[in-house]
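In: please find the sequence and the predicted model below.
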Amino acid sequence: MVKIEWINGTNISILIFFIGLYGLITRRNMVKSIISITVMQTGIILFFIDSNHQDPLSEALMITAIVIGVAVTAVALMIFIHLYHLYGTTNWKRLLQKRRRDL
């Protein structure tokens, strides 16, 4: 029987964070960028939950982080919809080029 000792909550949360960071760096699509930021936040929350602090303060902070993360994601998606209606693209680079032309 093979022991896999490196699979634990801390390592998985770090992996999830870096998957989100990779998606943020490599993708030019606005929706994928928003999703990547949400994935990064999920990795951070999992890391803090896995740290097993006995005080309720860390748990309360993580609940607060989840609520704030949902609100930030909703606002980011609303801004995306507005930008898409204005410029007609989901690509960050094209959006900046069209915006510079409009100024």
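Out: Structure's in. What do you need?
In: hey, let's count contacts and neighbours off CA atoms from now on
Out: Fine.
In: next helix or strand past the helix or strand containing residue 38?
Out: Assigned by DSSP states H and E, residue 38 falls within helix 30-50. Sequence order places helix 56-87 as the next helix or strand after helix 30-50, per DSSP H and E.
In: nearest the geometric middle of this protein, what residue?
Out: residue 37 (1.7 Å; Cα atoms, centre = their mean).
In: wait, doesn't it sit right on residue 19?
Out: No - using Cα atoms under 8 Å, residue 37 is not in contact with residue 19, being 10.0 Å away.
In: okay, one more to line up with it:
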Amino acid sequence: MEWLGLYNYWVFAVLLMTGFCAVITKGNLIKKLLGLSIFQSAVFLLYISMGKVDGGTAPIFVNGASDQIFSNPLPQVLILTAIVVGISTTALGLAIVVRIKETYGSIEEHEIQAKDDQQ
């Protein structure tokens, strides 16, 4: 296989590392949530890329055709479910960040830890 022919896997790796780096290195809680969202999008891309079959068609049987190649629809179905779960998780995370901002007056991780240490 050509290395450039696997561009979707390269995009997956770059998105995955970008999201992971944002989660690990950023102190702002909103930036951490955005990093998690990017990380999650990379996983979606990986699953969809693995489900693609060259020359594959929808899994509908036709009489007399025995040499058909089918694409597996399961990865796409799982990703649709994961998108819904991801959106709801992100919404919950944003709601928690709003409550943290109301309680501590900041969404910076080091400031929140400093206020916790004072108490």
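Out: Sure, I can see it. Owing to the predicted nature of the structure, the values given are computational and were not obtained by experimental measurement.
In: before we move on, back to that, OK, contacts around the residue nearest to the centre of structure 1?
Out: 20, 21, 24 (Cα atoms under 8 Å, 6 or more residues apart in numbering).
In: repeat for residue 35 of structure 2
Out: 18, 19, 20, 21, 22, 23.
In: ok, of those, which come out buried?
Out: With neighbours counted by 16 or more other Cα atoms under 10 Å, the contacts of residue 35 of structure 2 contain buried members at 18, 19, 20, 22, 23.
In: with secondary structure and distance to residue 45 of structure 2 added, can I get those residues in JSON lines?
Out: JSON lines is the format used below for these (DSSP: H, G, I helix; E, B strand; the rest coil; distance: Cα to Cα, whole Å):
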{"residue": "18", "secondary structure": "helix", "distance to residue 45 of structure 2": "14"}
{"residue": "19", "secondary structure": "helix", "distance to residue 45 of structure 2": "13"}
{"residue": "20", "secondary structure": "helix", "distance to residue 45 of structure 2": "15"}
{"residue": "22", "secondary structure": "helix", "distance to residue 45 of structure 2": "18"}
{"residue": "23", "secondary structure": "helix", "distance to residue 45 of structure 2": "19"}
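In: ok, the residues you listed vs residue 72 of structure 2, which is closest?
Out: When these are compared for distance to residue 72 of structure 2 (Cα to Cα), residue 19 wins out at 27.9 Å.
In: tell me who's in contact with that closest one.
Out: Residue 19 of structure 2 neighbours (Cα under 8 Å, 6+ apart): 34, 35, 36, 37, 38, 39.
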